[in-house]
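**Q** sequence-free structure coming up:
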């Protein structure tokens, strides 16, 4: 069994695209996943899978199932627990002095962006906010609130042409800790 995490974008925000966590858990059961655990209402689902498919295909199946059940599209990104822990270990902002973790965020990308898109995005500088892209992760440091930053899901999706969703660093760490207890 492979321990994985599905990260859903934009559910239960402002009363829109509402999905109860108990119902989401049941949807994962119906898809054949096991040991399902949800974390907060924003759509973080930890599960075990013996699927041989890659994470993009699993994410697509979850998206289709949500659409069939609820009638709206929810972008889903699936990562392994190992990928999450690797991202935590590779956060480039921890190499800098006195980092406030309340200012750190991690944007998960559904796919690897094309090399050309990665080169083009380097020309964007929204200082004092900073970002660094490594594989399917965008590490973000916001000088103030994330909600005031231009480094949003929409920005990265439009520039990289891949689905994206962001979690604050405390949620990222909590998901890692949850994976150890499950």
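**A** Looks like it came in fine. Computed from a predicted model, the values in this text were never measured in an experiment. Numbers count the residues shown, from 1 in each chain.
**Q** From here on, just use CA atoms for contacts and neighbour counts.
**A** OK.
**Q** Now do the helices in this structure.
**A** 21-30, 55-70, 81-89, 115-121, 153-160, 169-181 (DSSP state H).
**Q** Show me what counts as buried in the fifth one.
**A** Right, the one you point to is helix 153-160. If you call a residue buried by 16 or more other Cα atoms under 10 Å, then helix 153-160 has these buried ones: 153, 156-157, 160.
**Q** cool, and the first one?
**A** For helix 21-30, the buried set under the neighbour-count rule, 16+ other Cα under 10 Å, comprises 21, 24-25, 27-28.
**Q** from those residues, which single one is nearest residue 97?
**A** residue 21 (38.1 Å; Cα to Cα).
**Q** Any chance of TSV for the buried residues of helix 153-160, columns distance to residue 170?
**A** Output for the buried residues of helix 153-160, formatted as TSV (distance: Cα to Cα, whole Å):
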residue	distance to residue 170
153	18
156	21
157	23
160	25
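**Q** Quick check: the residue nearest to the spatial centre of the chain vs residue 23, distance?
**A** Nearest residue to the geometric centre of the chain (Cα atoms, centre = their mean): residue 108, 4.0 Å. Distance of residue 108 to residue 23, given as Cα to Cα, to the nearest Å: 24 Å.
**Q** Please give me every residue in contact with the residue of the chain positioned farthest from its centre.
**A** For the chain, the largest distance from the centre (Cα atoms, centre = their mean) belongs to residue 97, which lies 25.9 Å off. The contact partners of residue 97, by Cα atoms under 8 Å, 6 or more residues apart in numbering, come to none.
**Q** hold the first one in mind and look at this next one:
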């Protein structure tokens, strides 16, 4: 059985560092035996179909292949269509009423619980808010991510310790659901 996945690459093609041309990424993934490989934007999203492995093994395989091909490590999270759709459906914020730049999802490589975020004073950052989901964090930042005080606190190494974390805006979140649809 073939499943469609999205690979989320963290920190590539930003500020001229860790350059991964999308055509080369597609070629690399096809060489790993994946089908219908497509990329979205230059910021690290690839959609592919695979009949082998699971999210974790596919992420590990791609991480190793990228480092071998491009010469630097890139963290990768792989999620299937059902998961990506559930993230959109379970959004605790009124996404339809917000501008896409105001809503973001941080995907984590593993489960997160509220204890990890206990040092963050959400009241001091209002009207910004965050809520936890399944291996994800939803962030409402009314002035956008670049001006978000809460996003800055959420990105601290001690908050994300031991996990891969990568953030996408709501446009990308919903586009990945569309691109991975069967």
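**A** Structure received. Everything numeric here is computed off the predicted structure, so don't read it as measured data.
**Q** Any idea what the TM-score is?
**A** Scored against TM-score structural alignment, normalised by the length of structure 1, the superposed chains reach a TM-score of 0.88; 176 aligned residues with a Cα RMSD of 2.1 Å.
**Q** out of the helices of structure 1, nearest to residue 2 of structure 1?
**A** Per Cα to Cα, nearest to residue 2 of structure 1 of these: helix 81-89, 8.6 Å.
**Q** buried ones in the closest one?
**A** Neighbour-count burial for helix 81-89 of structure 1 flags 81, 84-85, 87-88 (criterion: 16+ other Cα under 10 Å).
**Q** now these in CSV, with distance to residue 125 of structure 1?
**A** Below are those laid out as CSV (distance: Cα to Cα, whole Å):
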residue, distance to residue 125 of structure 1
81, 31
84, 26
85, 28
87, 23
88, 24
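**Q** so which of the residues you listed would you say is closest to residue 136 of structure 1?
**A** residue 87 (9.2 Å).
**Q** which residues touch that closest one?
**A** residue 137.
**Q** Next: residue 11 of structure 1.
**A** By Cα under 8 Å, 6+ apart, the contact list for residue 11 of structure 1 reads 17-19, 41-43, 74.
**Q** What subset of those residues is buried?
**A** Members of the contacts of residue 11 of structure 1 classed as buried by 16+ other Cα under 10 Å are 17, 19, 42-43, 74.
**Q** which one of the residues you listed is nearest residue 61 of structure 1?
**A** Out of these, the member with the shortest distance to residue 61 of structure 1 (by Cα to Cα) is residue 74, at 11.4 Å.
**Q** Aligned to that closest one, what sits in structure 2?
**A** Using TM-score structural alignment, the equivalent of residue 74 of structure 1 in structure 2 is residue 74.
**Q** can you check residue 33 of structure 1 too?
**A** Aligned partner of residue 33 of structure 1 by TM-score structural alignment: residue 34.
**Q** I'd guessed its match sits against residue 46; true?
**A** No: using Cα atoms under 8 Å as the test, residue 34 of structure 2 is too far from residue 46 to be in contact (11.1 Å).
**Q** okay, those two: which has more neighbours?
**A** Using other Cα atoms under 10 Å as the criterion, residue 34 of structure 2 and residue 46 rank with residue 46 on top: 24 against 19.
**Q** In this structure that one contacts residue 8, no?
**A** Yes: between residue 46 of structure 2 and residue 8 there is a contact at 6.8 Å, judged by Cα under 8 Å.
**Q** List the single closest residue to residue 19 of structure 2 in space, sequence neighbours excluded.
**A** residue 13 (4.7 Å; Cα to Cα, 6 or more residues apart in numbering).
**Q** And for residue 40 of structure 1, the neighbour number?
**A** Count around residue 40 of structure 1 with other Cα under 10 Å applied: 9.
**Q** residues touching residue 62 of structure 1, list them.
**A** Per Cα under 8 Å, 6+ apart, neighbours of residue 62 of structure 1: 28, 31, 76.
**Q** Repeat the analysis, applying 6 Å as the threshold.
**A** Counting by Cα atoms under 6 Å, 6 or more residues apart in numbering, residue 62 of structure 1 touches no other residue.
**Q** Now do the nearest residue to residue 46 of structure 2 once chain neighbours are set aside against residue 45 of structure 2, distance only.
**A** Excluding the flanking residues, the one nearest residue 46 of structure 2 by Cα to Cα, 6+ apart is residue 39, at 4.2 Å. Here residue 39 of structure 2 is placed at a distance of 6 Å from residue 45 of structure 2 (Cα to Cα).
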